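**Student:** quick one, fold the following:
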Amino acid sequence: MVSSLTPTGKILAVAFGTSGVIHLVRPKTFARSMPRQVPHPIEVIKVSGVAELACAVGLLVPRTRRVAGPASAALLVGIFPANVQMTVDAARAVSKRGVNAQRTAYFAGTAARLPLQWPLIRAAWRAGR
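**Tutor:** Prediction:
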């Protein structure tokens, strides 16, 4: 039997749900973090939004949690390079255009997210137990 979803798992489900909606409603927000080699970036972003929504629902439903946990962990591993790219781009923006509150806050947020990815991957994996 799959254990009940932990508070961290619930937060993860909400984060996936929120991010999934943003990916579908405002895909251009994420377009600049896509490598140029990826064809049809907007469509890829929308597909990733659907995947995030599927993971969110899967984590919340006990019958699907055993599959959704590892799937969520895999998704987090898969999007990590895009998160790194967002941080690199944010650092370049600060370097090229100078320091201001908005650019600095965006860079700080993207940089802070990187080490948080690993505990999220672990939490997602554990949610499937």
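**Student:** contacts, neighbours, all on C-alpha from now
**Tutor:** Will do.
**Student:** give me the number of residues near L116?
**Tutor:** L116 has 10 neighbours, counted by other Cα atoms under 10 Å.
**Student:** check which helix or strand it maps to.
**Tutor:** Secondary structure assigned from DSSP states H and E places L116 in helix 101-127.
**Student:** repeat that for L59.
**Tutor:** In this assignment (DSSP H and E), L59 forms part of helix 41-60.
**Student:** elements contacting the helix or strand following that helix?
**Tutor:** Using DSSP H and E, the helix or strand that follows helix 41-60 towards the C-terminus is helix 65-97. Helix 65-97 sits against helix 41-60, helix 101-127, with contacts defined as 3 or more Cα pairs under 8 Å, 6 or more residues apart in numbering; DSSP states H and E.
**Student:** to compare against the first, here's the next sequence to fold:
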Amino acid sequence: MARSERSPLLLAGLLAAAGVTHFVAPKSYDATIPRALPGSPRAWTYGSGAVELALAAGIALPRTRRAAARAAAAFFVGVFPANVQMAVDWQQRPEPLRTAALVRLPLQIPLVLWARGVAHNVAHNKEGR
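**Tutor:** The predicted structure is shown next:
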């Protein structure tokens, strides 16, 4: 399998794994939900996990890959406030946890670029046929 064919599947796998953890260990995600959002944090945790699973499925399927990859890029931007909330809230936690919360912030950039690249590759591959 060529690298360009694996990249979408790796992204789909990452999203699927993250989505599953929202249901398996929701408490840690609940703590990252910005307090300004209405409703219960658990509803947002489950909702974002479901979105990640749907995005994973969409990226895994060639027919929906381009739209799902674009949506994933937007999703990664959209969840950035939760990562900021986590970094703020975890300032009093032990050093490894504080560091992990801060490291998450710049990691959103490569995720957005990865998803955009997957969408671009789909468009580029269709034009080349």
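**Student:** please state their TM-score.
**Tutor:** The TM-score (TM-score structural alignment, normalised by the length of the first structure) is 0.81; 116 aligned residues with a Cα RMSD of 1.6 Å.
**Student:** for the helix holding L59 of the first structure, packing partners?
**Tutor:** helix 7-25, helix 28-31, helix 65-97.
**Student:** now those as TSV including distance to W118 of the first structure?
**Tutor:** TSV is the format used below for those (distance: least, Cα to Cα, whole Å):
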stretch	distance to W118 of the first structure
helix 7-25	12
helix 28-31	21
helix 65-97	9
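**Student:** of these, which approaches L114 of the first structure most closely?
**Tutor:** Closest approach to L114 of the first structure among those (Cα to Cα): helix 65-97, 6.9 Å.
**Student:** buried stuff in that closest one?
**Tutor:** 65-73, 75-76, 80, 83-87, 89-91, 93-94 (16 or more other Cα atoms under 10 Å).
**Student:** angle of that helix against helix 7-25?
**Tutor:** Relative orientation of helix 65-97 of the first structure versus helix 7-25 (axes from the mean of the first three to the mean of the last three Cα atoms, to 10 degrees): 60 degrees.
**Student:** tell me how far helix 65-97 of the first structure lies from the chain's centre.
**Tutor:** Remark: helix 65-97 of the first structure is offset 6 Å from the chain centroid, using Cα atoms, centre = their mean, to the nearest Å.
**Student:** and the residue nearest to the spatial centre of the second structure, how far is that from E52 of the second structure?
**Tutor:** In the second structure, the centroid-proximal residue (Cα atoms, centre = their mean) is F76; its distance is 5.0 Å. Separation of F76 of the second structure from E52 of the second structure (Cα to Cα, to the nearest Å): 10 Å.
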